[in-house]
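# just a sequence and a predicted model for now, questions to come.
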Amino acid sequence: MILDLVINTQHTPYYQRIFHGKRRDLGQNYHWEPTGGVEIYASEAHFLISAGGYWVEPPRNHGELFTDTDAGWAVPTTLMPTAGGINRNDFIRIEGSQDDRLRINTCVAPRFACGMNPTVPERYLSNKDCADVREGAPGTDGGWAFIDASGRCPAPFPNDGLYVAVFKAQCQSDECINHGGFYGFFEVQPADEGISFDTFRESVLHNNDHPYDWAAPNQYITASGHTIM
């Protein structure tokens, strides 16, 4: 079954969370106790969303006093298209906090991810016919970027078979600003499910016509009508 999920890209969509054990609070005294990270994946035929996880200290007692080589480092949460992309800088992603040890990239759901400092690579913004960017004014509720990577625009614009909506807002508190200055999320929609790019964009805007607060519970309704909280 595992090999089928890895090799067969036309498999049934899956959402998987793997928990490797308790994570010690950074403020606790160190003692001999194994700790673990987390893996979260949301996969479909055209893409994989992979959570970046969080930092965990090396497994040996006081090992981090000498080297961080064996530490578990959190990385960006990425939207990885099946069709292409060489490294994470090519991907739409959630960078997370600028502080390596405070980066917690675990917000992943089917077709959705959220967190600090969402980033859209320039290659997804290079053709305005397929990149509708709606910048929010400073201090407002944020701005949207709608990406039509279905193949409608010619190369070198990406042909991933996907539509993507990305929301990005400026932080309004010192705590949030200290982590990098922005927060947000993205939703991905396969382009071969009978929904047009215009319909996807208008559904996202209609379903989520309300402000978001980085420090409070929020609600997002996907283009297909599913609620994420």
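Noted; the coordinates are in hand.

# rest of the way, CA atoms for contacts and neighbours
OK.

# show me the helices in this structure, by range?
Secondary structure of the chain by DSSP state H: the helices cover 2-7, 174-177, 197-207.

# which of those is buried the deepest?
helix 197-207 (a mean of 16; mean count of other C-alpha atoms under 10 Å).

# now do that one: which elements does it pack against?
strand 162-170, strand 220-221 (3 or more C-alpha pairs under 8 Å, 6 or more residues apart in numbering; DSSP states H and E).

# and here is the other one:
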Amino acid sequence: MTRFAPAQHVFHHGRRSQMPKADENADGGVEIYHHSASFLLTVGGMWLNSGYGMDEFTGYKQVAIAQSTTLMFTRAFDVRVKPEDVDLRIELDTKFADLIRFDRWPSVDDDGEALERDAVNTAVHTGFACGANLEMSDLWLQLGGATWDGPWLFLDLNRPAEALPEHLRPYGPLGAYVAIYRTTLGPADVELLESQYDAVPPKNVGFLYAMEADAVDPATGTAMTFAAFRDGIRARNTTFPNPLVWAAFYVFHSPDNHKYDFWLRSDQHKYRPRVELDDQTLPPGGFEALPLVGGPYLRTPGGHDGRFEVRHPGCDHPLVLDFSDQHNPVCLDNIAACPQPWLDRGYALLVFAQTLLNAGKRTEAAGAMVERVRVYQRMAEADRGTYLPRVAIALFELVLHHRAGLSPASALAFAHDGLAAYEELAGLREPGSQDPVDYDHLAAFTPNDYWGRHLLSGALWNLAWVLKDAGDTPAAAGWMVRRVRVYERLVQVDPVRWQPEPTQAQADAAAFGT
């Protein structure tokens, strides 16, 4: 798979219009997702009213509360092991309890009354996160070959499989480095928070920083080693106290020369950002001043006006989804300018179909191949000359290898579509024409590269076999005769190359009863 640079997208839902009979506006939520090749870092959010009014009378069943801020490693899910080791696969799959995360605080007071309204988990920026109740399982210590060094922990999660404990080797290298700083609170903060919330204070507070193991080291211009990651963080961050102080402001310096200013508190002031990168401050309104979504690949330049721009790495021409006029939504496509995502999808569907077929799921495999055809047809609508060949080969492979997973009517329709595509590519049919091709009079046409085996000839073969499978042997034989005519014309133009083919084509036609 193609690896792309890490990307972060920040969402602010905005305030909705007040509902009829509601006594309040709905709060706008905040979502932050930092995606890198090896991990995903997400915020847990905040308490939000429902916007329907009278939440207290419905037991707050429709409100939102802060969840955990989580660091998830892509390759730690659906861990690949030997097929027979089903129990081991289930055991190795990462579960919520395994995640490195900041659980919300405050949650409940000493009497069990909910305090979720005050909890805020939005402290994420690129690979950095901070908060209270930092939890992690021993799994990461084992995978990283690490132990705590006072408040610091450094995890090399890119170690090769042979360096891991035997039962964890299916994880292999996860591709990331992680640094964690975690302390308990001092007595003064414990007393302050106990008094303020009448609740057990956080078990700990801290921060983490994650980055790709192959990120460039500014000092060398090559991939950063784990030692450089660890030593660079220790050398740049020598002033963090132990214990950390609640609601204090700190600065973290990353080994790739970035600076994170952060506010270490997970309660109240829910629309105030906790983390700023390289002095790039947010507008005075904090999260509430942000558009619906901002990031390199998805953005709403107009704020909350309903116009979305969707981009792909390597292409700055966006797909535009414009809902600003609710009665006239508009889609401005970018397929012609940015075909690569569609090409990638077509290839992924081919691989997925083969996987399904190998698992004995013929109908599902055929469905994936049909979707592949639809992808290329959509591309051909934007640029027929460039992408019609992909439509043709996708139809050919669908019918040749997957017709058993199609209904007879669908198989016949796709076979006809595939033949029509190759007839157009072969120069026998004008685009959009429904007139049948007269295969008994091909002398007026000069064969091109689309006439031969697995092309026009292959499409005729497919159609004949679909008809034969349906019990229409006379019609099937007729199409096999047309295939003979194609090879006869090819021999007229290039006898050296095509001389053996008419004889074989005639034998194939004879097998159909001609």
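That came through, no problem. Quick caveat, the model's predicted, so the values are computed rather than measured.

# superposed, what's their TM-score?
Here the TM-score for the pair of chains, by TM-score structural alignment, normalised by the length of the first structure, is 0.81; 208 aligned residues with a C-alpha RMSD of 2.3 Å.

# tell me which of the helices of the first structure sits nearest to residue 42 of the first structure.
helix 2-7 (11.8 Å; C-alpha to C-alpha).

# now the closest one, how far from the centre of its chain.
Taking C-alpha atoms, centre = their mean, to the nearest Å, one finds the center of helix 2-7 of the first structure at 23 Å from the center of the full chain.

# counting contacts, what elements does it pack onto?
Against helix 2-7 of the first structure (3+ C-alpha pairs under 8 Å, 6+ apart) you get no helix or strand.

# coming back round to it: let's have the helices of the first structure in a markdown table, adding distance to residue 44 of the first structure.
Converted to a markdown table, these look like this (distance: least, C-alpha to C-alpha, whole Å):
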| stretch | distance to residue 44 of the first structure |
| --- | --- |
| helix 2-7 | 10 |
| helix 174-177 | 32 |
| helix 197-207 | 18 |
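
# so which of those helices gets nearest residue 167 of the first structure?
helix 197-207 (10.4 Å).

# now that closest one against strand 162-170, angle please.
40 degrees (axes from the mean of the first three to the mean of the last three C-alpha atoms, to 10 degrees).

# out of the helices of the first structure, flag the one nearest residue 147 of the first structure.
helix 197-207 (8.6 Å).

# neighbours of the closest residue to residue 164 of the second structure other than its chain neighbours, how many?
Nearest residue to residue 164 of the second structure, sequence neighbours excluded (C-alpha to C-alpha, 6 or more residues apart in numbering): residue 143, at 6.2 Å. Number of residues near residue 143 of the second structure (other C-alpha atoms under 10 Å) recorded here: 24.

# and for the one 5 residues further on?
When neighbours are counted by other C-alpha under 10 Å, residue 148 of the second structure registers 13.

# contacts only, for the closest residue to residue 126 of the first structure other than its chain neighbours.
Once flanking residues are discounted, residue 126 of the first structure sits nearest to residue 157: 6.9 Å by C-alpha to C-alpha, 6+ apart. Residue 157 of the first structure makes contact with 123-124, 126-127, 149, 151, according to C-alpha atoms under 8 Å, 6 or more residues apart in numbering.

# now for residue 94 of the second structure, how many residues are close by?
19.

# got it, and residue 179 of the first structure?
19.

# was I right about it contacting residue 97?
Yes - using C-alpha atoms under 8 Å, residue 179 of the first structure is in contact with residue 97, at 4.6 Å.

# what is in contact with those two at once?
residue 116.

# re the thing from before, just say which of the helices and strands packed on helix 197-207 of the first structure is most tucked in.
strand 162-170 (a mean of 23).

# counterpart of it in the second structure, which residues?
Per the alignment by TM-score structural alignment, strand 162-170 of the first structure matches residues 176-184 in the second structure.

# neighbouring contacts of the matching stretch?
Taking C-alpha under 8 Å, 6+ apart as the rule, stretch 176-184 of the second structure contacts 38-39, 134, 151-158, 202-213, 226, 229-230, 242-244.

# now, those residues that are in strands?
39, 134, 152-157, 205-212 (DSSP state E).

# residue 394 of the second structure: which of these is nearest?
residue 39 (34.0 Å).

# and that closest one, what's its match in the first structure?
In the first structure, residue 39 of the second structure lands on residue 47 (TM-score structural alignment).

# isn't the residue nearest to residue 164 of the second structure up against residue 167?
No - counting by C-alpha under 8 Å, residue 143 of the second structure does not reach residue 167; the two are 10.6 Å apart.

# I'd like the helices and strands packed on helix 197-207 of the first structure as TSV, with distance to residue 111 of the first structure appended.
Listed next are these as TSV, based on distance: least, C-alpha to C-alpha, whole Å:
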stretch	distance to residue 111 of the first structure
strand 162-170	9
strand 220-221	12
